[in-house]
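Colleague: The sequence and its predicted three-dimensional model are supplied below.
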Amino acid sequence: MESNQKKIRLGIDAKWYFDGPPSGHMVVKNLVDQMVTRHDEFELCLFLCSKHKNLAKSHFPQGIELIFLPNVPNMIANMFVVPYFANAHKLDAVMLQNFLGPWSDKLFKVVYIHDVLFLDYPEYFTKNELKYFNFIRRYAIKANLVITISETEKKRMVQNYVARSAKISVVHHGIDEKFKPLCNCQAAIVQTVKEKYNLPDRYLLFVGRINIRKNLDNLIKALGMLIDSDVKLVVVGERTALNLKLEEMIAAEQLGGRVIFTGHVPEEDLYTVYANATVFCFPSYAEGFGLPPLEAMRCGVPVVVSDRTAMPEVCGDAALYANPDDAEDIARKIRVLLNDHSFYLKKADEGIAQSEKYSWKKSADDILNLISHGYDHSKSYR
């Protein structure tokens, strides 16, 4: 862009920067952190929640315009509140999370849709969630550009008439650079984290939401089939109503003492919990991307994942794939890693190499380039 050309005034939906859904918070924080370093083509304006006003003012650098919104649900804010502020602040373009509304055609509108799994897998969502998420599809047609996180999700969007293929671009997630192999972690910190969460010497690790879609029941059954191993299972994720059923299942399978539920683990501890794991297991039935396996790979921890949806696209040849409906197959793949040290080291190295293909800087740059090119193209037709 020539120096005398007007910079694009771009509003970024950063409401989840300081808190929000765990996966959404992580994505928004990493993307925004990278975007605020780039001022060559944009005047960045961040939409934030008013409750974080003091924190945000002290956190973000000068040159970043902060726009504080009322503390209302994400969908309501994007559909009815953000349009007013976008107009008041004379923005040229906006990028919003998941939900768009009946906006003016004067703005270049980008909607960042993480996934539309609810369209193909309604059985994993409540009736209220399905009603709520359906607004994603209803208004995506209003967007000039739709960004999603995998080719798998792009295909799902096209097949479900969320948007035309030509309007959808894929930008993969990145990986926080703080994830690193155990050999690069401070021994004192490792010991502190092990004691804090009562981590065993050898453990399978799962990180994610505790819900039916994540298929923890078959992972627990697979653990029970590893009768010749002293390995345990550590489950990281906020407690839900499913925990009670899983605990009843653990008792019925006589696995008491072999499964540890940590509850929520803050980011500063999570890096070490990953790095100290023996094998990472992610037998989910459906994922739009599936970042946790890549985070484990970055730590040099081999992974066993399901052979469904986006997992093969994201993990490539570095993962071991299992049928999520077959607990014995999950156990078999775990057993291979536990019993073959040379193969274990090979998959650890392959995982590190695979994970290095993904970075938040690349993700942020790709998004901003798409917006810049799309905005310039749209202006030529006005």
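Modeller: Looks like it arrived, so ask away.
Colleague: For the rest of this, base every contact and every neighbour count on C-alpha atoms.
Modeller: Fine.
Colleague: Find the nearest non-adjacent residue to residue 217, please.
Modeller: Leaving aside its sequence neighbours, residue 217 sits nearest to residue 246 (C-alpha to C-alpha, 6 or more residues apart in numbering; 6.7 Å).
Colleague: what about that neighbour, distance to residue 122?
Modeller: Counting by C-alpha to C-alpha, to the nearest Å, the separation of residue 246 from residue 122 is 22 Å.
Colleague: Tell me which of these two has more neighbours.
Modeller: Neighbour tally, residue 246 and residue 122, criterion other C-alpha atoms under 10 Å: the higher count belongs to residue 246, 15 against 12.
Colleague: Name the helix or strand for the more buried one, please.
Modeller: Assigned by DSSP states H and E, residue 246 belongs to helix 242-252.
Colleague: Past that helix, which element shows up next along the chain?
Modeller: Note on helix 242-252: by DSSP H and E, the next helix or strand toward the C-terminus is strand 259-263.
Colleague: next helix or strand past that next one?
Modeller: helix 267-275.
Colleague: list the helices and strands that next one packs on?
Modeller: helix 187-196, helix 291-298 (3 or more C-alpha pairs under 8 Å, 6 or more residues apart in numbering; DSSP states H and E).
Colleague: Please identify the most buried of those helices.
Modeller: Mean neighbours per residue, mean count of other C-alpha atoms under 10 Å, is largest over the helices and strands packed on helix 267-275 for helix 291-298, with a mean of 27.
Colleague: the strands in this structure, which residues?
Modeller: For the chain, applying DSSP state E gives strands covering 8-13, 42-49, 65-69, 93-97, 108-112, 145-148, 168-170, 203-207, 232-236, 259-263, 279-282, 303-306, 320-322.
Colleague: what would these look like in TSV with mean neighbour count?
Modeller: What follows is these, written out as TSV (neighbours: other C-alpha atoms under 10 Å):
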stretch	mean neighbour count
strand 8-13	23
strand 42-49	22
strand 65-69	19
strand 93-97	23
strand 108-112	25
strand 145-148	26
strand 168-170	20
strand 203-207	24
strand 232-236	23
strand 259-263	17
strand 279-282	27
strand 303-306	26
strand 320-322	22
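Colleague: then this one, side by side with the first:
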Amino acid sequence: MHIAFNGWFWDQPHTGSGQYIRRLLHQLRRIAPDLQLTLVLPPHNASPDDVPKNVNLISTTGQKGKLGKVLFEQAIFPSMVGQCGADIAHVPYWAPPLASPAKLVTTVLDVIPLVMPEYATGFFNRLYTSLVSAATSGSAHIITISDTSKADIMAHLNIPSEKITTTYLGVDEVFHPRIGAEKDAAVKQKYDLPDQFVLYLGGFDVRKQVNQLLYAYTYVAQSEAIPLVLAGKQP
């Protein structure tokens, strides 16, 4: 079987979509070595790093910016899928093309712009959300990462349950608690951390629901002497 992947976020390993596509290809190559994998690269990433062995690369040309992204998703990627003869086209984030020459699998991590309209302000953002919403129904199957997201997809995009599979995210080896243990003392001293704590590392915008985390932690940790540490870029 030959699977072609939309590689728009490959060069953004610190974003959710970037981590997802990178770890997906690495693990597919590990557990299914007989699969033929092709990564279709956007114009801004002609020389990608950390690509697994025996993954075919297709470089493309085109515009950059928001318009270039839409053209890549809707025209360039499907065209490359057809040219390489892939059996499945996988878009690992919510941006399926309206038409695909191969069976289309779309990973929809969430539908935040539909659940929280404040994330879809401005004409272009509303138009883009309408485009990908309409295109999602053309997917042969949809992958998401939580049952909450699955329920949102069913409710807002009218996709039947049997067409959606929830696959929970794994934990990469780099997050093993003993990796980097030799730096623990220096980190604790730098940030004045106690020996034990619960860590939140992420953004602070509304969709991250940090307020709910604080409420929940206050409720469950009333009798505990373990503090909650919040880390990330301030909004």
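Modeller: Here it is on my side, so go on. Being a predicted model, the structure only gives us computed values, none of them experimental.
Colleague: What's the TM-score once they're superposed?
Modeller: After superposition, the two chains reach a TM-score (TM-score structural alignment, normalised by the length of structure 2) of 0.78; 217 aligned residues with a C-alpha RMSD of 2.7 Å.
Colleague: just to revisit the earlier point, strand 259-263 and the helix holding residue 246 of structure 1, what's the angle between them?
Modeller: Going by axes from the mean of the first three to the mean of the last three C-alpha atoms, to 10 degrees, helix 242-252 of structure 1 is angled at 160 degrees with respect to strand 259-263.
Colleague: any idea how far helix 242-252 of structure 1 is from the chain center?
Modeller: Distance, stretch centre to chain centre, for helix 242-252 of structure 1: 27 Å (C-alpha atoms, centre = their mean, to the nearest Å).
Colleague: show me where structure 2 has helices.
Modeller: Counting by DSSP state H, residue ranges of the helices within structure 2 are 16-31, 65-71, 77-84, 112-115, 123-136, 147-157, 184-191, 210-220.
Colleague: To residue 102 of structure 2, which of those lies closest?
Modeller: Each of the helices of structure 2 was scored for nearness to residue 102 of structure 2 using C-alpha to C-alpha, and the closest is helix 77-84 (7.2 Å).
Colleague: Could you check which residue of structure 2 pairs with residue 163 of structure 1?
Modeller: Structural alignment (TM-score structural alignment) places residue 163 of structure 1 against residue 159 in structure 2.
Colleague: For residue 79 of structure 2, see how far away its match is.
Modeller: Counting by C-alpha to C-alpha, the separation of residue 159 of structure 2 from residue 79 of structure 2 is 26 Å.
Colleague: quick one, which of the two is more surrounded?
Modeller: It is residue 159, of residue 159 of structure 2 and residue 79, that has more neighbours when counted by other C-alpha under 10 Å, with 19 against 15.
Colleague: who touches that one in this structure?
Modeller: Residues counted as contacts of residue 159 of structure 2 (C-alpha atoms under 8 Å, 6 or more residues apart in numbering) are 137, 153.
Colleague: What is the neighbour count of the equivalent of residue 191 of structure 2 over in structure 1?
Modeller: Aligned by TM-score structural alignment, residue 191 of structure 2 pairs with residue 198 of structure 1. Neighbourhood size, residue 198 of structure 1 [other C-alpha under 10 Å]: 13.
Colleague: For residue 198 of structure 1, give its distance to residue 146 of structure 1.
Modeller: 43 Å.
Colleague: who are the neighbours in contact with the spatially closest residue to residue 145 of structure 1 that is not a sequence neighbour?
Modeller: Once flanking residues are discounted, residue 145 of structure 1 sits nearest to residue 110: 4.8 Å by C-alpha to C-alpha, 6+ apart. Applying C-alpha under 8 Å, 6+ apart to residue 110 of structure 1 gives the contacts 93, 94, 95, 96, 143, 144, 145, 146, 147, 371.
Colleague: What's the match for residue 110 of structure 1 in structure 2?
Modeller: Aligned counterpart of residue 110 of structure 1 in structure 2: residue 105 (TM-score structural alignment).
Colleague: re earlier: from residue 272 of structure 1, how far out is the match of residue 191 of structure 2?
Modeller: Distance of residue 198 of structure 1 to residue 272 of structure 1, computed by C-alpha to C-alpha: 13 Å.
Colleague: Check residue 21 of structure 1 too.
Modeller: Residue 21 of structure 1 is 22 Å from residue 272 of structure 1, by C-alpha to C-alpha.
Colleague: now do residue 144 of structure 1
Modeller: Counting by C-alpha to C-alpha, the gap from residue 144 of structure 1 to residue 272 of structure 1 is 41 Å.
Colleague: Roughly how far does the residue sitting furthest away from the middle of structure 2 sit from residue 217 of structure 2?
Modeller: Distance to the chain centre peaks in structure 2 at residue 223, reaching 36.3 Å (criterion: C-alpha atoms, centre = their mean). Computed as C-alpha to C-alpha, the residue 223 of structure 2 to residue 217 of structure 2 distance reads 11 Å.
Colleague: just to revisit the earlier point, okay, residue 144 and residue 272 of structure 1: which has more neighbours?
Modeller: Taking neighbours as other C-alpha under 10 Å, residue 144 of structure 1 and residue 272 compare with residue 272 leading, 24 against 19.
Colleague: is it true that that one touches residue 191?
Modeller: No - applying C-alpha atoms under 8 Å, one finds residue 272 of structure 1 not in contact with residue 191, separated by 9.5 Å.
Colleague: Structure 1: which residue goes with residue 4 of structure 2?
Modeller: With the correspondence set by TM-score structural alignment, residue 4 of structure 2 lines up against residue 11 in structure 1.
Colleague: list the contacts for that match?
Modeller: Residue 11 of structure 1 is in contact with 44, 45, 46, 47, 86, 91, 93, 94, 95, counting by C-alpha under 8 Å, 6+ apart.
Colleague: one more time with 7 Å, if that's ok
Modeller: Taking C-alpha atoms under 7 Å, 6 or more residues apart in numbering, we find residue 11 of structure 1 in contact with 44, 45, 46, 47, 91, 93, 94, 95.
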